[in-house]
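# show me the folded form of this:
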Amino acid sequence: MSLDVRTVTASEFPEWMRAVGTGFLTAGKGPDEELVADRLADVDLSRVQGVFDAGRCVATFRSFTQRLTVVGGATVAADAVTAVTVTPTHRRRGLLSRMMATDLAAAKERGDLVASLIAAEYPIYGRYGFGPAAWSAVWEVSVHRTGLDPRRSGQPAGGGRIEMVDGADTRKIGPEVHGALAARQPGAVTRGERWWRRHTGVGPRPDHEKWTEPFYVVHRAADGTVDGLLVYGTDDTWGDAKQPLNTASVRDMIALNPAAERALWHFLCSIDWITTVRSGYRAPDDLLPLLLPDPRAAQLVTNADWLWLRMLDVPRALEARTYGTEASLVLDVRDGAGLAGGRFLLDASDDGARCVPTTRSADLALDVAELATLYLGDESVRRLVDLGRAEELRAGAATTADAVFRTGRRPWCPDVF
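Coordinates of the predicted model:
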């Protein structure tokens, strides 16, 4: 029986949402009318694909417009891919490949420079030219081992102060604070109004997303400006002999400077009855462990790939970011899908770059997915060469490329999408 791959209509959207729940193992039944209406109001149906078998949706795919911050603070247009599922009864039939090809071709036509996604499974997306460009880490902090003085650790230094706020305050304050972070954090992506509503408990949500109101905290600098935001939840766990064993789990934390970051972490580790702090997803080189008198109190429990990118326009993407040193490199970029391959001359500098097609001999040869891992400054060219995933065609080219692409701090994407 033939499978119909097509753009989803408004009347088919509830069935499409049911299939998403099946694919992600979150729900066996379809969504209610209120949830469908809420999602439809925020979805561009021209970018929603489904595969239908006798009227039943068996695979899903959606993309939306996103801005991605690159090295140097510029943002580029990204084709954000999400809701990718294939029902277990219809796997291994090339359905994802068909939907992905359609979406990437449309993104290329629109002029998007990259495609982006958060990969649920590592092995899937490399074959479509995606590579992990930013990683994420989670720490678990044993509060009693930190060495912090609980009488002082909740009191910010330098005239700053901590304030408890509510969800409505956060919807007002949060976008500006996040915008200031995104203006300089490579790997950050845009958060729309719906993101802030959903993450402060406004609007309907699926049955599997049980909402518990968190605590909202801001840090104000000495001049009164908000330069930090913390959102966390807690459990209610008590051990024998009435001993509190509560865990505080960070849902969101934005700090615009080290002082605010230190103050927020020290505040969270000073709350009575909290014995464990889960950091939530942080940058892999986050300051957290070294902000504690005893860094061993923070145990790394997750260190994994997070934001994946796929290059769609190599010259424009490479010209959008800045670089660590002045140098010229000729890159032979291979792309089996024919979307972004070619040989390019990159003239890089710390205030910009020029990248154009060239016929000059290449210094480095690499797949488009490997270029994506280098794009935000996270990966080492030398390591890719040693792994056989890049080829050094001119002696010393890998060393030069590392000086060009690498950054002082690692990229980080604070968001799931």
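# hey, let's count contacts and neighbours off CA atoms from now on
Fine.
# contacts for the helix or strand encompassing residue 374, please.
Applying DSSP states H and E as the criterion places residue 374 in helix 368-375. Residues from elsewhere that reach helix 368-375 (C-alpha atoms under 8 Å, 6 or more residues apart in numbering): 126, 129-134, 308-311, 318, 333-335, 340-341, 379-381, 384, 389-390, 405-406.
# which of the residues you listed fall in strands?
Among the contacts of helix 368-375, the residues falling in strands (DSSP state E) are 131-134, 308-311, 333-334, 390.
# and the helix holding residue 374, how far out from the chain middle?
16 Å (C-alpha atoms, centre = their mean, to the nearest Å).
# how about the ones in strands among the contacts of helix 368-375, which pair is most distant?
Pairwise distances across the ones in strands among the contacts of helix 368-375 (C-alpha to C-alpha) peak at 21.4 Å, for the pair 134 and 334.
# one more, for comparison:
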Amino acid sequence: MTATLDIRSLADCDDAGIRDWQRALHTGFHIAPSPTDEEMRVRRAAIDPARTQGAFDGDRCVATFRSMPRELTVPGGAFLPASAITNVSVTATHRRRGLASRMMATELAASRERGESVAILVAAEYPIYGRYGFGPATWVANWEVEVPRAVTDRRYAGPDDGGRVDLVPLEDVRTIGPELHERVRASTPGAINRLPLWWQSATGQRVVPSAPWKEPFFVAYRDPAGQVQGLAAYTTTEHHWPGKLPRVDATVQELITTTSAAERALWRFLLSLDWVTLLKTGYRAPDDVLPLLLDDPRAAVTETLADFMWLRLLDVPAALSARGYAGGAAALVLGVEDEAGFAAGRFLLETDASGAASCTPTAAAADLTLSAADLACLYLGDESAVRLAALDRLTEHRPGAATLATTLFRTARRPWCPELF
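This is a model prediction of the structure:
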């Protein structure tokens, strides 16, 4: 039966084929199985047919796959071309036939040909993507904060640094948001760029019918000079008063800042909201400062601590040369194993006192040998080579090589991808 299944680019499909691809996407993600015409119109605007694949059993689409061009911020602030993979689904009737593997192989080869040094995705399930050479490169945390316990004095009157916090209308968010995010992502390893569609969705200009939009409150922090350095968005539940006591939950949809003063000011504003007794933080960096801002950090109950963005190296010299490193001048030969071949080889990584680096293929003996997936875990600075060695996931050929790799790759703050894509 596998021989009858045809993998096609949506660029080669007619309108009926594209419509059936969207029906298959809805089926795979447990959305309404028959998308409306309006749903089709809105979703189609976000799709590049040339970067979208479907598996067809006759005229019926039974698996979906899509990618988007993005820029990934790496340690040191460089933007690396990346293929952001999304909308991967296989209809339950056609599982275990290699459809996802075939589409992934096609995409990775095309991505390498386009000059994209890495591929990235958010894994719905942990066991799937390691076999394709991906490794978890960033993690996220999500806290639920019991506000009355967390803050003993809620009489917050605004920043004491000369800055100010203001509610912002949607039309202003569309202006200040993109400019602020460009500055934020430049200093956030793991972040990716946002397209105009992102801001249209966030501010209600673009609404997917199957995912109803609720207008959030937007609030901005401006520094003493009047420049926007932070933006937060939050929604609230309907208030009720059991026992004549207020009970409102607030959920943070977004909180991005360029300075620690802005970060503190926005969290303190959110913790001071009248009637709010539970603050849900949404996905944050795993080393977010929030718990330590509280009078009682135990009031921030960890609801989620999990892998988030997975990464796959496609061009090792380009990727390793693009990022910055700690630890001063050093040299390390990495032996990378990759069944698909994209990242396989031995590579000499040389760094200087400034943190700049070059990475070139070499015939020299490896100091460390590891898989492409485990190198992906190290790449943005979140994992420790010493820990991987303890798990027998890398082989150290030169004493101290794992410690050196840990020193070189680790970053002062953990990488974070604020985007679900």
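# quantify their similarity with the TM-score.
The TM-score (TM-score structural alignment, normalised by the length of the first structure) is 0.97; 414 aligned residues with a C-alpha RMSD of 1.1 Å.
# quick one, which of residue 134 and residue 334 of the first structure is more surrounded?
residue 134 (28 against 20; other C-alpha atoms under 10 Å).
# please say which position in the second structure that one maps to.
Aligned counterpart of residue 134 of the first structure in the second structure: residue 138 (TM-score structural alignment).
# any idea how far its match lies from residue 81 of the second structure?
According to C-alpha to C-alpha, to the nearest Å, residue 138 of the second structure stands 17 Å off from residue 81 of the second structure.
# same check on residue 301 of the second structure?
Taking C-alpha to C-alpha, one finds residue 301 of the second structure at 37 Å from residue 81 of the second structure.
# ok, residue 155 of the second structure next?
Taking C-alpha to C-alpha, one finds residue 155 of the second structure at 46 Å from residue 81 of the second structure.
# of those two, who's got more company?
residue 81 (20 against 10).
# show me what contacts that one?
69-72, 115-118.
# ditto for residue 343 of the first structure
330-333, 357-359, 362.
# and it, which of the three is it?
strand (DSSP: H, G, I helix; E, B strand; the rest coil).
# what does it align to in the second structure?
In the second structure, residue 343 of the first structure lands on residue 346 (TM-score structural alignment).
# the helix holding residue 374 of the first structure vs the second structure, average offset?
Taking mean C-alpha distance after the TM-score superposition for the first structure, the mean distance separating helix 368-375 of the first structure from the aligned residues in the second structure is 0.4 Å.
# against the second structure, where does that helix fall?
Per TM-score structural alignment, the counterpart of helix 368-375 of the first structure in the second structure is residues 372-379.
# same deal with stretch 299-312 of the first structure?
Using TM-score structural alignment, stretch 299-312 of the first structure pairs with 301-314 in the second structure.
# start to end distance for the matching stretch?
For stretch 301-314 of the second structure, the first-to-last residue distance is 38 Å (C-alpha to C-alpha).
# report the buried residues of that stretch.
304, 307-314 (16 or more other C-alpha atoms under 10 Å).
# next one: stretch 343-362 of the first structure
In stretch 343-362 of the first structure, counting by 16+ other C-alpha under 10 Å, buried: 343-349, 353-356, 362.
# list just the nearest of the residues you listed to residue 145 of the first structure.
residue 349 (45.1 Å).
# once you drop chain neighbours, what's closest to that closest one?
Leaving aside its chain neighbours, residue 349 of the first structure sits nearest to residue 326 (4.2 Å; criterion: C-alpha to C-alpha, 6 or more residues apart in numbering).
# check contacts around the match of residue 134 of the first structure.
By C-alpha under 8 Å, 6+ apart, residue 138 of the second structure lies in contact with 190, 307-310, 380, 382, 414-417.
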